Structures are given as C-alpha cells and as structure tokens.
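1. coordinates only, sequence not included:
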C-alpha cells in the first residue's frame, strides 16, 4: 500500500471510529465567474466540489443507510431505484472502504 493510501486509511479509520466528520468535508460550493469582471452574485455560477476523503466516508454512510432502509422495508426497490448504490469510479476508493472496520451496518 502506498504512503498516500496508508495516510488516507488512517484518516478514514479515525473518522469512522470517532464519528467525527470534518466540517470541510461537508462544504462543497465554489462560485465560478461567468464574466471576466464579475462583481454581482448573479454573475457567478455555483459548482460543488468535495474532496476524496469526504466522498469515501459519505459513500460508506450512504451504503449503511441504504442497506438499513431496504432490509427494514422502508424502500420498495421494485419502484424506487434512486437510493441504490452506484459502483465507485476508482479502485483505490473501493479498497479504502473495505479496509474500514465493520460498523453498525
């Protein structure tokens, strides 16, 4: 495992064990100017950017919540597909998730 992977694993494990999510991981709005000299808010367009660590931990939390909702009959999967998991885009992310300790889900 690379040095980056080890550091990422340590951060995610600590977050999971302490149930303490960084406030920075929850902020995503960035405003991009539409014109060169934008000064008014309507001259900007918002985009959402989240860091990798936040994406991984929120994916794990979403997976646990989805599993709980489906197993307890709160979601009818024959008509509701919006809560079903989408595979991760990067193998490194999936590897980090499987290395986290087992949680309540």
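-> The structure has been received and is ready for your questions. Keep in mind that this is a model prediction, so the values were computed, not measured. Residues are numbered from 1 along each chain as shown.

2. every contact and neighbour count from this point should use C-alpha atoms.
-> Will do.

3. give the next helix or strand downstream of the longest helix along the chain.
-> As assigned by DSSP state H, the longest helix anywhere in the chain is helix 52-71. As assigned by DSSP states H and E, the chain's next helix or strand after helix 52-71 is helix 91-99.

4. what does that following helix contact?
-> 5, 8, 9, 56, 57, 60, 88 (CA atoms under 8 Å, 6 or more residues apart in numbering).

5. one more time with 10 Å
-> 5-6, 8-10, 12-13, 52-53, 55-57, 59-60, 87-88 (CA atoms under 10 Å, 6 or more residues apart in numbering).

6. apart from its chain neighbours, what residue comes closest to residue 27?
-> residue 50 (7.2 Å; CA to CA, 6 or more residues apart in numbering).

7. next up, the contacts around the one you found.
-> 24, 25, 26, 27, 28, 29, 30.

8. tell me the one of those residues nearest residue 73?
-> Each of the contacts of residue 50 was checked against residue 73 using CA to CA; the closest is residue 26, at 29.0 Å.

9. okay, pairing it with this:
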C-alpha cells in the first residue's frame, strides 16, 4: 500500500466541509512570552527527558530561556523539528506496593522539555485557531480545551449514577 499514499480519496458526503476560516492560523515566529507562559504552567520538578534538563533550569535561568526561545525560532523558521525531540525514555512506575509483574506497572514516556515547549506553543495556537473559527464544538468535544471542565463533568455524572444505584440497591456496571 506504500505506493497508494498519494492517491486522494473521493468526497465523503458524511464529512462536512468546513467554512473558510475567519481568522487565519498564527504562523508568526514564537514570541518570548509564549515560551514564558508554557514555562509558568510547567511543574519545575517534573521528570526530565533523555537529555536530563528539567523545567526548573529554564524557570530559574532567564538567559538560558532566551537562548531556548532563539533556538525555537530557528526550528520554526526551518519547519523541521530536532530529531532528539521525537525520542522518549520509557519509565515504569509501579501501580501497587511490592510490584513484581509487568502488569503491575504503568509506563510513562519522558520527552525532552525543549520539544514539549515547542509543541505546547503550537498546541495553544492550534486551539486558538479551532475555537476562533468555531471548528470545534465544545458542547460535544471537551477534552483538552482550556477552561472547559470535561472530565469533571463526566466524573460528576458517574458519581450521581453510583449514588442512585446505591440508594435503589440496583446493579451498576461500568464498561
């Protein structure tokens, strides 16, 4: 199927064609403030990626943050991410005490923070573009949207269903 990648699919009637955007995607170079905003939200002590650099370094070293911003600007201009930003270290975290089997662990992937900062700015711009052009219906699709409490709402619904099942002494199943 490798040769068929460039073959376009026919129009699908069920897929809506979006209107032309009223606001264009912000393709301008990264602003220093955007990098600072990402750093403010990041946890200083979060685990570092393969290069060992934590957010704490950039939070406490403004000159280094400015150098990072310049690097991100060059990467943005070249339109090619640095290869090391694609690589992650897998880390196993035990789910319970005295874990001995693989099933008793969960894995997390640790990425270099420079790439995470680059992608966080891109994600914020993408979110702004989607919302400003009403390409995303937040009444249906809430996950990952700023200032939209999707998970809390689902938790509330499940809590209510569980409470009612207890009161009525009825069965409760979660799939």
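-> Now that the structure is in, tell me what you want to look at. All figures in this text were calculated on a predicted structure; none of them were measured in a lab.

10. the residue nearest to residue 27 of the first structure pairs with which position in the second structure?
-> Counting by TM-score structural alignment, residue 50 of the first structure corresponds to residue 111 in the second structure.

11. how much space between that match and residue 84 of the second structure?
-> Distance of residue 111 of the second structure to residue 84 of the second structure, computed by CA to CA, to the nearest Å: 9 Å.

12. same thing with residue 138 of the second structure?
-> From residue 138 of the second structure to residue 84 of the second structure the distance is 34 Å (CA to CA).

13. which of the contacts of helix 91-99 of the first structure are buried?
-> 8, 9, 12, 13, 53, 56, 57, 59, 60 (16 or more other CA atoms under 10 Å).

14. trace residue 23 of the first structure over to the second structure, please.
-> Structural alignment (TM-score structural alignment) places residue 23 of the first structure against residue 83 in the second structure.

15. the residue mapped onto residue 145 of the second structure from the first structure and residue 11 of the first structure, how far apart?
-> Applying TM-score structural alignment, one finds that residue 145 of the second structure aligns to residue 84 in the first structure. As defined by CA to CA, residue 84 of the first structure lies at a distance of 26 Å from residue 11 of the first structure.

16. show me what contacts the closest residue in space to residue 83 of the first structure that isn't next to it in sequence?
-> Among residues not flanking residue 83 of the first structure along the chain, residue 66 sits closest, at 6.4 Å (CA to CA, 6+ apart). With contact set as CA under 10 Å, 6+ apart, residue 66 of the first structure has these partners: 60, 72, 74, 75, 83, 84, 85, 105.

17. show me the strands in the second structure, by range?
-> Counting by DSSP state E, the second structure has strands at residues 88-94, 105-111.

18. please identify the buried residues of the first one?
-> So the one you mean is strand 88-94 of the second structure. residue 94.

19. packing partners for that strand?
-> Using 3 or more CA pairs under 10 Å, 6 or more residues apart in numbering; DSSP states H and E as the contact test, the elements touching strand 88-94 of the second structure are strand 105-111.

20. what is the burial count for the residue nearest to residue 143 of the second structure when sequence neighbours are not counted?
-> Once flanking residues are discounted, residue 143 of the second structure sits nearest to residue 150: 5.9 Å by CA to CA, 6+ apart. Using other CA atoms under 10 Å, residue 150 of the second structure has 16 other residues around it.

21. state the distance from residue 150 of the second structure to residue 144 of the second structure.
-> Residue 150 of the second structure is 8 Å from residue 144 of the second structure, by CA to CA.
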